[in-house]
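K.L.:
Pasting a predicted model and its sequence here:
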Amino acid sequence: MSKKPLDPNASKALKQMKYEIANELGILNDDTIDKGNISSRQNGLVAGYVGGYMTKKLVEIGEKLLINQSHKK
């Protein structure tokens, strides 16, 4: 299974979503952090935390789309 989005335009939207969720969680902008000064474990914890919330939100969006589609039929 490829990690590439089905729609190339989705990459920009997913990146924006990542920053919005990180902001909601109180995590600073990932691009401004000097990753040379944090451990890979710390970096992985932050990335995993944000990724988990992204997955949760994407599932919620998908569920709403499915519900809306089933009501239209």
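P.N.:
Nice, thanks for sending it over. Please read these numbers as outputs of a predicted model, since none were measured by experiment.

K.L.:
Please count neighbours and contacts with C-alpha atoms only from this point.
P.N.:
Noted.

K.L.:
For stretch 59-73, buried residues please.
P.N.:
Neighbour-count burial for stretch 59-73, with 16 or more other CA atoms under 10 Å as criterion, is recorded at no position.

K.L.:
For this protein, which segments are assigned as strands?
P.N.:
In the chain, no strands are found when defined by DSSP state E.

K.L.:
gap between the most centrally placed residue in the chain and residue 72?
P.N.:
Taking CA atoms, centre = their mean as the criterion, residue 54 is the residue nearest the geometric centre of the chain, at 3.4 Å. Using CA to CA, to the nearest Å, one obtains 27 Å as the distance from residue 54 to residue 72.

K.L.:
structure B:
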Amino acid sequence: MANNKTLVPQAKAGLNKFKMEAAKEVGVDLKEGYNGDLTSRQNGSVGGQMTKKMVEQYEKNL
């Protein structure tokens, strides 16, 4: 079972901002609150963009 609990509560606002930026970059109309009207593909593209950007940042810092 998935646990969506934020391990560092102070990071929640930053993660939400990051998610909104990633959504904008891939053209997904993500809004604050409920987004159940989005398709799995749209949601997956946001998560994929976030992961891509995190990996790029990690590689820069190596």
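P.N.:
Alright, I've got the coordinates. Please read these numbers as outputs of a predicted model, since none were measured by experiment.

K.L.:
Please state their TM-score.
P.N.:
With the length set by TM-score structural alignment, normalised by the length of structure 2, the two chains reach a TM-score of 0.67; 60 aligned residues with a CA RMSD of 2.7 Å.

K.L.:
buried set for stretch 14-26 of structure 2?
P.N.:
Applying a neighbour-count criterion of 16+ other CA under 10 Å, one finds 19-23 buried in stretch 14-26 of structure 2.

K.L.:
From these, which land in helices?
P.N.:
When DSSP state H defines the helices, the subset of the buried residues of stretch 14-26 of structure 2 inside them is 19-23.

K.L.:
Looking at the residues you listed, which one is closest to residue 44 of structure 2?
P.N.:
When those are ranked by distance to residue 44 of structure 2 (CA to CA), residue 23 comes first, at 10.0 Å.

K.L.:
Name all residues that make contact with the spatially closest residue to the closest one that is not a sequence neighbour.
P.N.:
Leaving aside its chain neighbours, residue 23 of structure 2 sits nearest to residue 46 (5.1 Å; criterion: CA to CA, 6 or more residues apart in numbering). Applying CA atoms under 8 Å, 6 or more residues apart in numbering, we find residue 46 of structure 2 in contact with 19, 22-23, 26, 28.
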